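[1] one predicted model, sequence on top.
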Amino acid sequence: MEASSHDGFREFVAMRSTALLRLAVLLTGGDRHAAEDLLQIALMKAYGRWARIEQHEAYVRQVMYRQQVNRWRLRRHRAETTVPVLPESGTGADTGADSELRIALWAALGRLSKRQRAVVVLRYFEDLPEAEVAALLGCPVGTVRSTAHRSLAKLRTLVPELGPEGPAGRVQPLTCTPKEAQR
C-alpha cells in the first residue's frame, strides 16, 4: 500500500472507529468483544482494497453487515449472549431520563431475536430503506416490513416509554425511537 493510502486509512480509522464500533455493538446484540472482532475484520478487508474503494465508510459498513449476517447463519443453534453492562457511548453528557431510556432500550433490543434486532438496527439506526435491508438480510421486502412491525410492537411492550405517549404524556415519534440508542 502506498504511503498516502496508508495515511488515509489511518485517518479514517481515527475519525470513524467510534461510530463504526457503536454500529458493531448494535449488530452483535451488545457483545463488545464480538463487536470489536467484527469491526476489526471489516477494517482488515478494507485495508487490502483501500486504494480501489470509492466510498470507504459505506464499504466498511457493508462488510460489517454481511459478516454479521454470516455469523448469524452459522450460529443459529447457539444461545444469544447478553451483557449486563452497556458499552460506553463516547458522546457528551446525558440527562437522567435519556440514560434510563437508553438502558431500557438496550435491554429490550437484547430480548429481540437476531433477525428482529438486525431489522431494527438496519432500518432505524442505519436508516436504510426496506429494499436494502431485505437485500442485506437475504429475505423479501415483506418479511422486513412485518419483522419491523413486530419488533417495534415488542419494543413498545418491553419499554412503554417508546409508545405513542412517552414520559409525562408527551407524544414521541414511533419510527425514531430506536435511533435514541445512538445518542
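    Noted; the coordinates are in hand. Residues are numbered from 1 along each chain as shown.
[2] alpha carbons only for contacts and neighbour counts from here, please
    Noted.
[3] next helix or strand past the helix of greatest length in the chain?
    Longest helix in the chain by number of residues, with DSSP state H as the criterion: helix 3-27. Using DSSP states H and E, the helix or strand that follows helix 3-27 in sequence is helix 32-49.
[4] okay, pairing it with this:
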Amino acid sequence: MKQRDLEAYQDFATRRGSALFRSACLLTSGDTHLAEDLVQETLGRMYTAWGKKRCIDNPSAYAQTVLVRAYLTHRRRRSSSERPTVSLPDQAAQTADSTLRITLLQALADLPRLDRAVLVLRYLEDLSVEQTAEVLRTSSSAVRTRSSRALAKLRGQLGSSGFAELTAQ
C-alpha cells in the first residue's frame, strides 16, 4: 500500500472508529468486548480493501456494511451463544440515564438479530430504508416490515411510558 493510501486509511480509521464502535455496541446489546472484536475485524477488512479504492465509493457506508455483516456472521457461529454471567458482585451506583440505557440494551437483546440490526441501522445510525436494505441484502419492503414489527415488540416490552421516554431523548 502506498504511503498516501496508508495515511488516508489511518485518517479514516481514526475518524470512524468511535462511530463503528457505538454501532457495534448497539448491535451486540452492550457487549463491549464483542463490539471491539467486530470493529477490529471491520477495520482489518477495510485495510485489505483500501488499496482497491475502486470498489469503495463511500468508505463510511462500506465500513457500516462490513460491520453489520461481521455481526451477522458472528451470530451464526455456534460459539456465539456463550454468554458471561449477568450479575456481578460489586456494581457502581446507577443514574437514571444509565438505567434507561440498560433497559434499552436489554430490550434490544430480546429482539431477533435481524430486527435488532434493522432498528440500529434505521433509527440509531439514521440510514434510509433503501440503505438499510442494501446493507442487509434484503428488500426495502422487508426492512419496513421488520422495522414496524420490531418497534411494536419494543413498545410491548417497554410499555408505552418507557417507549415514550426513550424516544423523547
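    That came in fine, so what should we check first? The structure displayed is predicted, hence computed values, not measured ones.
[5] coming back round to it: quick one, the longest helix of structure 1 and helix 32-49 angle?
    Orientation check (axes from the mean of the first three to the mean of the last three C-alpha atoms, to 10 degrees): helix 3-27 of structure 1 against helix 32-49 gives 150 degrees.
[6] okay, helix 3-27 of structure 1 sits on what stretch of structure 2?
    Mapped onto structure 2 using TM-score structural alignment, helix 3-27 of structure 1 covers residues 3-27.
[7] in that stretch, what's buried?
    Residues of stretch 3-27 of structure 2 classed as buried: Tyr9, Ala13, Arg16, Gly17, Leu20, Phe21, Arg22, Ser23, Ala24, Cys25, Leu26, Leu27 (neighbour count, 16 or more other C-alpha atoms under 10 Å).
[8] mind putting these in JSON lines, distance to Ser98 of structure 2 included?
    Listed next are those as JSON lines, based on distance: C-alpha to C-alpha, whole Å:
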{"residue": "Tyr9", "distance to Ser98 of structure 2": "34"}
{"residue": "Ala13", "distance to Ser98 of structure 2": "28"}
{"residue": "Arg16", "distance to Ser98 of structure 2": "24"}
{"residue": "Gly17", "distance to Ser98 of structure 2": "23"}
{"residue": "Leu20", "distance to Ser98 of structure 2": "21"}
{"residue": "Phe21", "distance to Ser98 of structure 2": "18"}
{"residue": "Arg22", "distance to Ser98 of structure 2": "15"}
{"residue": "Ser23", "distance to Ser98 of structure 2": "17"}
{"residue": "Ala24", "distance to Ser98 of structure 2": "18"}
{"residue": "Cys25", "distance to Ser98 of structure 2": "14"}
{"residue": "Leu26", "distance to Ser98 of structure 2": "14"}
{"residue": "Leu27", "distance to Ser98 of structure 2": "18"}
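[9] thinking again about what came up before, by contact count, what packs against the longest helix of structure 1?
    helix 32-49, helix 56-74 (3 or more C-alpha pairs under 8 Å, 6 or more residues apart in numbering; DSSP states H and E).
[10] let's go with 7 Å and repeat that
    helix 32-49 (3 or more C-alpha pairs under 7 Å, 6 or more residues apart in numbering; DSSP states H and E).
[11] show me which residues of the helix it packs on are buried.
    Buried-residue list, helix 32-49 of structure 1, by 16+ other C-alpha under 10 Å: Arg32, Ala34, Ala35, Glu36, Leu38, Leu39, Ile41, Ala42, Leu43, Ala46, Tyr47.
[12] next one: stretch 106-114 of structure 1
    Trp106, Ala107, Ala108, Leu109, Gly110, Arg111, Leu112, Lys114.
[13] okay, now the closest residue to the last one other than its chain neighbours: neighbour count?
    The shortest distance from Lys114 of structure 1 to any non-neighbouring residue, by C-alpha to C-alpha, 6 or more residues apart in numbering, is to Trp72 (7.4 Å). Trp72 of structure 1 is flanked by 16 other residues according to other C-alpha atoms under 10 Å.
[14] roughly how far apart are Trp72 of structure 1 and Arg16 of structure 1?
    25 Å (C-alpha to C-alpha, to the nearest Å).
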